[in-house]
Structures are given as C-alpha cells and as structure tokens.
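Chemist: fold the following and give me the result.
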Amino acid sequence: MLLAAGVGITPVLGLARALRTRGSDYRVLYTGRTREHMAFTRELEAAHPDRVTVVESARGARIRPAEVVTTVPRDGVLYVCGPMGLLKDVRQAWQQDGRSPTNLRFETFGTSGSLPAQPYRVEVPRHGVTVEVPVGTSMLDALQASGVDLMYDCLRGECGLCRVRVLEADGTIDHRDVFLSSRQRDEGRQMCGCVSRVAGAKVTIDC
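Modeler: Okay, the predicted model is just below:
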C-alpha cells in the first residue's frame, strides 16, 4: 500500500512505477483537498488502472489510518509520505495493530508539527544557561549559539543524536521528529532538539 497526502505524492510516483515494473501487487491511496488541487491524478490513474483511490477532503472524504492499516495484509508493507500529523496517526495505528515496525516505511516533506510555532525559553541547569528560542530557530541552534554543545547529525529529527532529557515542561512538547516512539512521546521525558519545540513558556532540560 502506498499512501500519499498532498505533495507527498512526489516520491510515491517513483515507487508506484517500480512496483508496476516488477509486477507486484500494490495499491495507491492519494488524499488531498480536491482533484483540481492534486497533482498527477490523471497520470496516476492512467498508468495504474484500478489501483488508485483518490480521497478528496473538500468533499467530506477522510483517510482513517486504522482502516488503512487493516487493508494491508499482515505480511504486507505500507509506505507513507505526507504531513507529520498523518504520519503520526499512521504510526500509532500500525503499532496498535501489532504490526512489524520494519513493514512501515515513511518519508515526511516537512516537520511542521501539530502546534503553531511560538517563542519559548530553554533552561539548562547543568550549564547555568537560559536561552530564548525564537520562531524560525531550533532549540539545537539556540543552545549552540550560547555555547552549549550537543551531538547531532541529520538535523531532520531522524537519527535521535540530539535528544535531550526533559526535566520539566511549562507547555506542550510538540514532537516534530520521526525518531521517538509514541510511548516515548507520551512520557514527555525526551525531545529532539533539532526539530521539536515547546508550545508554552519554557522547558528545562539536561544535556
């Protein structure tokens, strides 16, 4: 199953072509506002007859991740590309259904998060540092500019090297990474400094 939302259709096009060439059993589920606002619908349907389902949200149709997961055979693979909210819901549904994590493949075209970005403060008692994190700046960048070194690599919330331990959060942690599990996010004891933010006044961390 190939699930795409919005501009997430871009990598799915190549996947669908490869699966067709191999003679694989596959389906494409593509969601957006309306057909008029969704790229490549005609091309997809022409190239993959009877394998493409278009879901138009403006006409009241919705993707229900739990239902999508149940349509994938137990040994099948689900590929997802779309906004963070969809990815989060699909990952949760996949885990709740007891599926193998190796059979869920995903790509995100942004780390927009679930909440609007706003300025907040980061306190690091170990280093005696308090820094402001404005909109458009990551926690990682703000800390490094203040002389606090953190390990990092991908800068996309994928590798987990920049994880910090959350001691206290005055606000909601908006996890924008794809590294932490749903359980770790719910616990609220960690966050990835390169992409995640806090929707609130401040967060106190250890690093």
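Chemist: only C-alpha atoms for contact and neighbour calcs from this point on.
Modeler: OK.
Chemist: distance between the ends of stretch 173-187?
Modeler: Stretch 173-187 has its terminal residues 10 Å apart, counting by Cα to Cα, to the nearest Å.
Chemist: can you map out the helices along this structure?
Modeler: Using DSSP state H, the helices of the chain run over 9-22, 41-47, 65-70, 84-96, 139-145, 182-187.
Chemist: buried ones in the fourth one?
Modeler: Judged by neighbour count using 16 or more other Cα atoms under 10 Å, the buried positions of helix 84-96 are 84, 86, 87, 88, 90, 91, 92, 93, 94, 95.
Chemist: what's that helix packed up against?
Modeler: Applying 3 or more Cα pairs under 8 Å, 6 or more residues apart in numbering; DSSP states H and E, one finds that helix 84-96 makes contact with helix 65-70, strand 104-108.
Chemist: what angle do it and strand 104-108 make?
Modeler: 170 degrees (axes from the mean of the first three to the mean of the last three Cα atoms, to 10 degrees).
Chemist: for the first one, same thing?
Modeler: Computed with the same axes, to 10 degrees, the direction of helix 9-22 lies at 140 degrees from that of strand 104-108.
Chemist: pull out the buried positions in helix 9-22.
Modeler: Residues of helix 9-22 classed as buried by neighbour count (16+ other Cα under 10 Å): 9, 10, 12, 13, 16.
Chemist: here is the second sequence; please produce its structure so I can put it next to the first one:
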Amino acid sequence: MNTPSAHPWILGLTGGIGSGKSAAAEHFAALGVHVVDADHAARWVVEPGRPALSQIAEHFGEQVLQADGQLNRGALRALIFSDPEQRRWLEALLHPLIREEIADNLAQAQSPYAILVSPLLIESGQYTTTQRVLVIDVPQALQIQRTLKRDNTSEEQVHAILKVQASREDRLRHADDVLTNDRDLEALKTEVERLHDFYLTLRGGQP
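Modeler: Presented below is the predicted three-dimensional model:
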C-alpha cells in the first residue's frame, strides 16, 4: 500500500486565458488534492491592511484605491498595461510576497501531491518550484471565444492579455503532461480523473 510521503510533490498547472484551468483545478480539489491558486495569493497580498497595498497607493496615488480602501484593479491595470516600467515596479514588489504566500500555503498540504495553479507559471519562473507541469491546452480561437463569453470583455483586451501570457508553444515546451480541453466539462473531468490516478502512482512527480 502506498503511504503518502511527508512532503507532497508539487504539480504546476497552467494554461492561457479561457483554457479551463480553473475548472480543471476545481475537479482536482474535489478529488481531495490540495490546490493553491497563485491568483488568490496575488489578491491576498494586496488586501487592505497588508503592507503592499499602502506601497502601491503611495507609488501610484489614491486613484488606485476604491472608496472602501480596496485596490481598484481596473485602474491599476490601466496604468501598468500601457507602461512596462510601472509593470516591472509592481512585479518587483509583489512577486516575492506572492511566492512566500504560495510556499506557506503549499506547506500545509496533506494530499500525496499538491497543485499550484498559475496563469503565469512559465513566465514568472514559478514552474521551477514544481516537480511536474500540466498544461491545459486549447486552440487560440476557442480561448478567445470562451473568454469573450465569460468575461464580457472586448476582443482587444483578450488579445492584450494573450500578449502578456506565454505563447502556447512556450507553455507546451515546458509541459510534462498536456490536457486538451476542446470538448465539454464532462470530458475535462474524465481527463482530470485519469491524470489524478496516474499522479497517485508517482513519487516526487516522476514515474
């Protein structure tokens, strides 16, 4: 019988916008896997009362705060999307804090393996902290179609986000496993279950 090792190995899960990585992560979580979402960690480090938020307000001015003191993400996004230097400043502030938040959360995992979900797993170098990488892959036309439907956003904005994210080829080059999510949710869940069974046989993320 396999007894879980003291330290779960870490699977990095990524995919471009609209690929269905959140749906895949939810199903892994439903199967009992400890899932840490880098986006949630990124939101948590800028909560009111955390030091990062006051530094951001000091740097960009009060317009990046909402009336209730929360970060105004739309205003901040508009400021950094058009200015690479400001984006680099923000990343230099937030990335170490997000890394720490993620590491603390992953350290609490009790499952045989844990998952780090991150849209920027490759670009941010987060994949180096994982033992294996799963890419949820989807043709770009379908990515755009799904995102427009889900986020009620403009095609221009979707293309801007795609530009910041790693190219599909780059993601696939880093992948140990690829799940092609071009069918329905049931098909996605079946693939997740198949991968989960396989992952339970691995030690340290390797066969």
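Chemist: TM-score for these two?
Modeler: In this superposition the chains share a TM-score of 0.25, using TM-score structural alignment, normalised by the length of the first structure; 77 aligned residues with a Cα RMSD of 4.6 Å.
Chemist: sorry, back to before: out of the helices and strands packed on helix 84-96 of the first structure, which is closest to residue 124 of the first structure?
Modeler: With Cα to Cα as the measure, strand 104-108 is the member of those nearest residue 124 of the first structure (30.3 Å).
Chemist: reformat the buried residues of helix 9-22 of the first structure as JSON lines; add distance to residue 192 of the first structure.
Modeler: Converted to JSON lines, the buried residues of helix 9-22 of the first structure look like this (distance: Cα to Cα, whole Å):
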{"residue": "9", "distance to residue 192 of the first structure": "27"}
{"residue": "10", "distance to residue 192 of the first structure": "27"}
{"residue": "12", "distance to residue 192 of the first structure": "27"}
{"residue": "13", "distance to residue 192 of the first structure": "31"}
{"residue": "16", "distance to residue 192 of the first structure": "32"}
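Chemist: next structured bit after the lengthiest helix in the second structure?
Modeler: Using DSSP H to define each element, the second structure has its longest helix at helix 84-106. Downstream of helix 84-106 of the second structure, the first helix or strand assigned by DSSP states H and E is strand 113-117.
Chemist: what segments of the second structure are strands?
Modeler: 9-14, 34-37, 113-117, 132-137, 177-180 (DSSP state E).
Chemist: the first structure now?
Modeler: Listed in chain order, the strands of the first structure (DSSP E) span 2-5, 28-32, 52-56, 78-82, 104-108, 120-124, 129-133, 163-174, 190-192, 197-206.
Chemist: the third one packs against which elements?
Modeler: This points to strand 52-56 of the first structure. Against strand 52-56 of the first structure (3+ Cα pairs under 8 Å, 6+ apart) you get strand 28-32, helix 41-47.
Chemist: ok so, going back, the inter-axis angle of the longest helix of the second structure versus strand 9-14?
Modeler: Using the same axes, to 10 degrees, the direction of helix 84-106 of the second structure lies 140 degrees away from that of strand 9-14.
Chemist: tilt between helix 84-106 of the second structure and strand 113-117?
Modeler: Between the axes of helix 84-106 of the second structure and strand 113-117, defined by the same axes, to 10 degrees, the angle is 160 degrees.
Chemist: list the buried residues of helix 84-106 of the second structure.
Modeler: Using 16+ other Cα under 10 Å as the test for burial, helix 84-106 of the second structure gives 86, 87, 90, 94, 97, 98, 99, 101, 102, 105, 106.
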